[in-house]
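Asks: Structure, please.
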Amino acid sequence: MCEALKNAYQLFEEIGRGRFGTIVRAFSPVLADFVACKIIDKRVLTDATDRACLDKEPKIMTLLAPHPNILQIFDVVENDDFLTVVLELCEPTTLYDRIVGRTLSEPESASLVKSLLEALAHCHRLGVVHRDLKPENVLFDSRGTLKLADFGSAEWLNEDGLVEGVVGTPYYVAPEVLLGREYNEKADAWSVGVILYIMLAGIPPFYGESATEIFEAVLRGNLRFPTRVFRSVSPAAKDLLRKMICKDPSRRLTAEQALRHPWILSGGETSSLD
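Replies: You can find the predicted model right below:
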């Protein structure tokens, strides 16, 4: 491990583990607060793509900072063998933990989605696409403030406002990504729509027994609102879902446009389209 890290921070227990390293709780005398140290063993990175993501993530997070709904980066400490990214410390529960096995009310869903859209709109204004939006990558600080995290798959838009590359997680990835075409920031808006659908219904809009079956369902893009689970969901919420989980990216809302939708502006009030 990097000696500079040990000198600058008091390291405590491991609080998480990923493909390339561990996350350790630590104390920063400079910040006078606890932080999370994401310690990555560069020696296990044999793939050039993984190395590129490792280099890019801290740069993107630094560009995006500060924003109240994006995980804050404080420091990067590196030597030949290890890269450590020092991050804001969040609670151990994610959005996934909040929604698994239960549905959320419309006001609670609207509040969470508004915060997520605020984070995304900020990313998109700065030319960054997240590309792996899912509940597991949405954290909360000790005050309950939503924090968008994990920019390992994020990419800068090119001069034409596009990116390429098939990345993402089966349930949440947009159809244009799966087709292998260039795409824009609206791929993120699709993913937020899927997250909102799960909040309100307790099930994903597209599913299958395998990743292949899920991808096929996503590519068909047949959005349905089964009566048994959407009976009590307002027309306004369903209107927003249709406009975010829209197969045609040219007709899909951007994050900025979704923030101006009546359902979001009303805080999830069920009469917001009346």
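Asks: CA atoms for contacts and neighbours, from now on please.
Replies: OK.
Asks: Could you pull out the strands in the protein for me?
Replies: 10-17, 21-28, 33-41, 73-78, 82-88, 128-129, 138-140, 146-148, 155-156 (DSSP state E).
Asks: of those strands, which approaches Ala258 most closely?
Replies: Taking C-alpha to C-alpha as the criterion, Ala258 comes closest to strand 128-129 out of those, the separation being 16.2 Å.
Asks: Check the offset of the closest one from the chain's centre.
Replies: Relative to the mean C-alpha coordinate of its chain, strand 128-129 is positioned 11 Å out (C-alpha atoms, centre = their mean, to the nearest Å).
Asks: With stretch 193-204 instead?
Replies: For stretch 193-204, the distance between its averaged C-alpha position and the chain's averaged C-alpha position is 14 Å (C-alpha atoms, centre = their mean).
Asks: which residues of the stretch 151-274 of the chain fall in helices?
Replies: Counting by DSSP state H, counting those that start in this stretch, the segments of the stretch 151-274 of the chain that form helices are 175-178, 186-201, 211-220, 227-230, 235-244, 255-259, 262-265.
Asks: From Pro135, how far off is the residue nearest to Ala187 when sequence neighbours are not counted?
Replies: If the residues on either side of it in the chain are set aside, Ala187 comes closest to Ala174, at 5.4 Å by C-alpha to C-alpha, 6 or more residues apart in numbering. Shown here: Ala174 relative to Pro135, a distance of 15 Å by C-alpha to C-alpha, to the nearest Å.
Asks: now swap in Phe230 and tell me
Replies: In terms of C-alpha to C-alpha, Phe230 sits 21 Å off from Pro135.
Asks: Between these two, which is the more surrounded one?
Replies: Just comparing Phe230 and Pro135: by other C-alpha atoms under 10 Å the higher neighbour count belongs to Pro135, 22 against 15.
Asks: wait, doesn't Leu133 sit right on Asp188?
Replies: Yes: in this structure, Leu133 sits in contact with Asp188. The criterion is C-alpha atoms under 8 Å, and the distance is 6.7 Å.
Asks: before we move on, the earlier item: show me what contacts the residue nearest to Ala187?
Replies: Each residue near Ala174 by C-alpha atoms under 8 Å, 6 or more residues apart in numbering is listed here: Ala187, Asp188, Trp190, Ser191, Val218, Lys247.
Asks: ok, and what's touching stretch 193-207?
Replies: Contact with stretch 193-207 is made by 99-106, 109, 113, 134-135, 171-172, 213-214, 217-218, 221, 223-224, 229-230, 233, 240-241, 244-245, as judged by C-alpha under 8 Å, 6+ apart.
Asks: Buried ones only from the residues you listed, please, as a PyMOL command.
Replies: Applying 16 or more other C-alpha atoms under 10 Å to the contacts of stretch 193-207, the buried members can be selected in PyMOL as follows:
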select buried, resi 99+103+104+106+109+113+134+135+171+172+214+217+218+221+233+240+241+244+245
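Asks: Would you do the same for the sequence below? I want to compare the two.
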Amino acid sequence: MELIGRRFGHIRITDVVGQGGMGDVYAGYDEKLDRKVALKVLHAENRLDSEARERLLREARALSKLDHPNICRIHDYIESDDVDLLVLEYIDGQTVQDVITDQKLSRTEKLRIAVSVADVLVAAHRLGIVHRDLKPENVMLTRQGEVKVLDFGLARWLNLMSSSKRIHIAASQDVIAAAPARVVPLPEESDHEWLAYADVKRESTSVLPRYDSSRSQLQQGRRFLKTEAGVTMGTPLYMSPEQARGEELTTASDMYAFGLFLQAIFTGSDPHPLGLTAREVILRAARGETVAVEGVSGDIAALINRLKQFAPADRPTAIETVARLRFLGDKANRIIRRAVAALAVFLVIFGVWRYTVDLSRERARAVKARTEAEKRRTQAEDLIEFMLGDLADKLAPVGRLDILDDVGDRALQYVGSLKPETMSASELTRTVKAINQLGNLRLQQGKKAEALALFKRSLALASEAVRKAPNNPDAQRMLGETRAYLDRSAGVPPAPGGGQDARTPRP
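Replies: Predicted coordinates for the structure are as follows:
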């Protein structure tokens, strides 16, 4: 059925942006409100399926109840003679799965995404809505960096009045944790067909295809599993044990999937090994077996492992998880902020002290003051060296060099307050080292112009140090290093012979 160019009221369909097993997603234009929209449309054959139409309507109702900035908003639901359309907010960006594959996320960004998605679960669970298909492909990042959770097509309201299962309302969060009404045996434990999944035992490639191990990700495992009637059950890679077993799902099922989501974004790997069949993934999921969490901090690993607990009651709620993620995000920042504050206070005190000392007074007092000034300056420069050197080296791999911006600015103010003509060669050499570290930090941050200006300032001071002490090896070495930094920032290739001539001052 060709829909491009058709109008439904004031909505005009302009393009196809995605295709799925149950329907397609189109781009459209709202001529009345002058905005771009997305439209989810059922395939023609699925429109005759009452369950498929009910699922689309259920998604519309779920989205209409969930007013949250991190959820893809619904604009309208249209029923025409030949097609049903869900009119949604148009999101211009990438899925989190695409970003993970490209390895573009810093630890700070990962935590921000995690908090946003967990906050969506808080909002949904408060209304008794279970997403049932949370995965990196269903979370998008807009060009402005906003997080958007998509696809509530599998979402279900938990039945508060059901007499077939016991209901427990969690005191810390007004959400439902329903005890399962039944337990479906695993395929290997029963001679009967596993009703939750069609043709599992026959491994029909039309329903449960074997994974292609040559791919970098388990693309096949990201597909929905369907029954013979075409009912979407979920995505194998991110199923909770109870979902894989065909048991009753609760908000805790979403939290298990969220744990696998965290594992994917923080480790960059899927929660199940490559090269498995869909049946093998389902069996692993039903037993609560996943790849071990490796390559992340202990705090993050501990949270993921709590979320992956086999028993639903042992998993933290969405509210608990949001609080923990925010704490982890603030933890590193608190340490750095305290260090930055200590450095700032120290530099301010040092500056005030330095400029209030009258070195022109009696000789004994002047000598003592200079000794104290040199001592404090040495302490300040040691602290700057640590912040811009060792700490910068530790922050660079996790993409957190931006934390040192305030340190760099204050260090630059401090260096600018110094008077080279009053400083000895050794003092100038230490200052040159501090400026070079700041310039190197700016280079790592991609601020080439700032780095170049810093290295030029450093070169002038290094040359002055050599002029004052021509035979001082430290001054000579620092002059050579500064020239190398300056050449590198200007894009000049290193001199032949390893730059030995750099130790000789330029005329």
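Asks: Next, the TM-score between them, please.
Replies: The TM-score (TM-score structural alignment, normalised by the length of structure 1) is 0.86; 266 aligned residues with a C-alpha RMSD of 2.7 Å.
Asks: since we're on Arg47 of structure 2, how many residues are nearby?
Replies: Neighbours of Arg47 of structure 2 under the rule other C-alpha under 10 Å: 19.
Asks: oh sorry, the question was meant for Phe27 of structure 1
Replies: Counted with other C-alpha under 10 Å, residues neighbouring Phe27 of structure 1 total 18.
Asks: Quick one: map it onto structure 2.
Replies: Aligned counterpart of Phe27 of structure 1 in structure 2: Tyr29 (TM-score structural alignment).
Asks: Wait, that match touches Arg12, no?
Replies: Yes: taking C-alpha under 8 Å as the definition, Tyr29 of structure 2 is a contact partner of Arg12 at 5.2 Å.
Asks: Quick one: residues in contact with stretch 139-156 of structure 1.
Replies: Outside stretch 139-156 of structure 1, the residues within contact range by C-alpha under 8 Å, 6+ apart are 53-54, 56-57, 60-61, 68-71, 89-91, 93-95, 112, 115-116, 119, 127-132, 137-138, 163, 167-168.
Asks: Please list the members of those residues that lie in helices.
Replies: With DSSP state H as the criterion, helices contain Cys53, Leu54, Lys56, Glu57, Ile60, Met61, Leu95, Leu112, Ser115, Leu116, Ala119 from among these.
Asks: Quick check, central residue of structure 1?
Replies: In structure 1, the centroid-proximal residue (C-alpha atoms, centre = their mean) is Leu133; its distance is 3.2 Å.
Asks: how close does that residue sit to Glu3 of structure 1?
Replies: Separation of Leu133 of structure 1 from Glu3 of structure 1 (C-alpha to C-alpha): 34 Å.
Asks: Now Ala465 of structure 2: which helix or strand?
Replies: For Ala465 of structure 2, the host element (DSSP states H and E) is helix 448-468.
Asks: The helix or strand following that helix to helix 448-468, inter-axis angle?
Replies: Heading C-terminal from helix 448-468 of structure 2, the first helix or strand you meet, by DSSP H and E, is helix 473-490. On the basis of axes from the mean of the first three to the mean of the last three C-alpha atoms, to 10 degrees, helix 473-490 of structure 2 is oriented at 160 degrees to helix 448-468.
Asks: Which member of the ones in helices among the contacts of stretch 139-156 of structure 1 is positioned nearest Thr84 of structure 1?
Replies: Closest to Thr84 of structure 1 out of those is Leu54 (10.3 Å), distances taken as C-alpha to C-alpha.
Asks: Please pull up the equivalent of the closest one in structure 2.
Replies: Matched across to structure 2, Leu54 of structure 1 falls on Leu56, judged by TM-score structural alignment.
Asks: From the structure, what's the count of residues near the closest residue in space to its match that isn't next to it in sequence?
Replies: Excluding its sequence neighbours, the residue lying closest to Leu56 of structure 2 (C-alpha to C-alpha, 6+ apart) is Gly153, at 6.1 Å. Summarising burial for Gly153 of structure 2: neighbours were counted as other C-alpha under 10 Å, giving 21.
Asks: Gly153 of structure 2 and Gln19 of structure 2, how far apart?
Replies: From Gly153 of structure 2 over to Gln19 of structure 2 the distance is 14 Å, taken as C-alpha to C-alpha.
Asks: do Gln94 of structure 2 as well
Replies: Computed as C-alpha to C-alpha, the Gln94 of structure 2 to Gln19 of structure 2 distance reads 16 Å.
Asks: swap in Arg156 of structure 2?
Replies: Relative to Gln19 of structure 2, Arg156 of structure 2 is positioned 23 Å away (C-alpha to C-alpha).
Asks: okay, these two: which has more neighbours?
Replies: Arg156 (18 against 13).
Asks: which residue lines up with the more buried one in structure 1?
Replies: Per TM-score structural alignment, the equivalent position to Arg156 of structure 2 in structure 1 is Glu155.
Asks: Which helix or which strand is home to Leu343 of structure 2?
Replies: Assessed by DSSP H and E, Leu343 of structure 2 sits inside helix 318-356.
Asks: Tell me the buried residues in that helix?
Replies: Of the residues in helix 318-356 of structure 2, those scored as buried under the neighbour-count criterion (16+ other C-alpha under 10 Å) are 318-319, 321-322, 324-325, 329, 336-337, 340, 343-344, 346-347, 350-351, 354.
Asks: how many neighbours does Phe206 of structure 1 have?
Replies: 21.
Asks: Now which residue in structure 2 aligns to it?
Replies: Residue mapping for Phe206 of structure 1 onto structure 2 gives His272, with TM-score structural alignment as the criterion.
Asks: next one: Ala237 of structure 1
Replies: Going residue by residue (TM-score structural alignment), Ala237 of structure 1 aligns to Ile300.
Asks: so who does its match touch?
Replies: Each residue near Ile300 of structure 2 by C-alpha under 8 Å, 6+ apart is listed here: Leu328.
Asks: how near is it to Leu42 of structure 2?
Replies: 39 Å.
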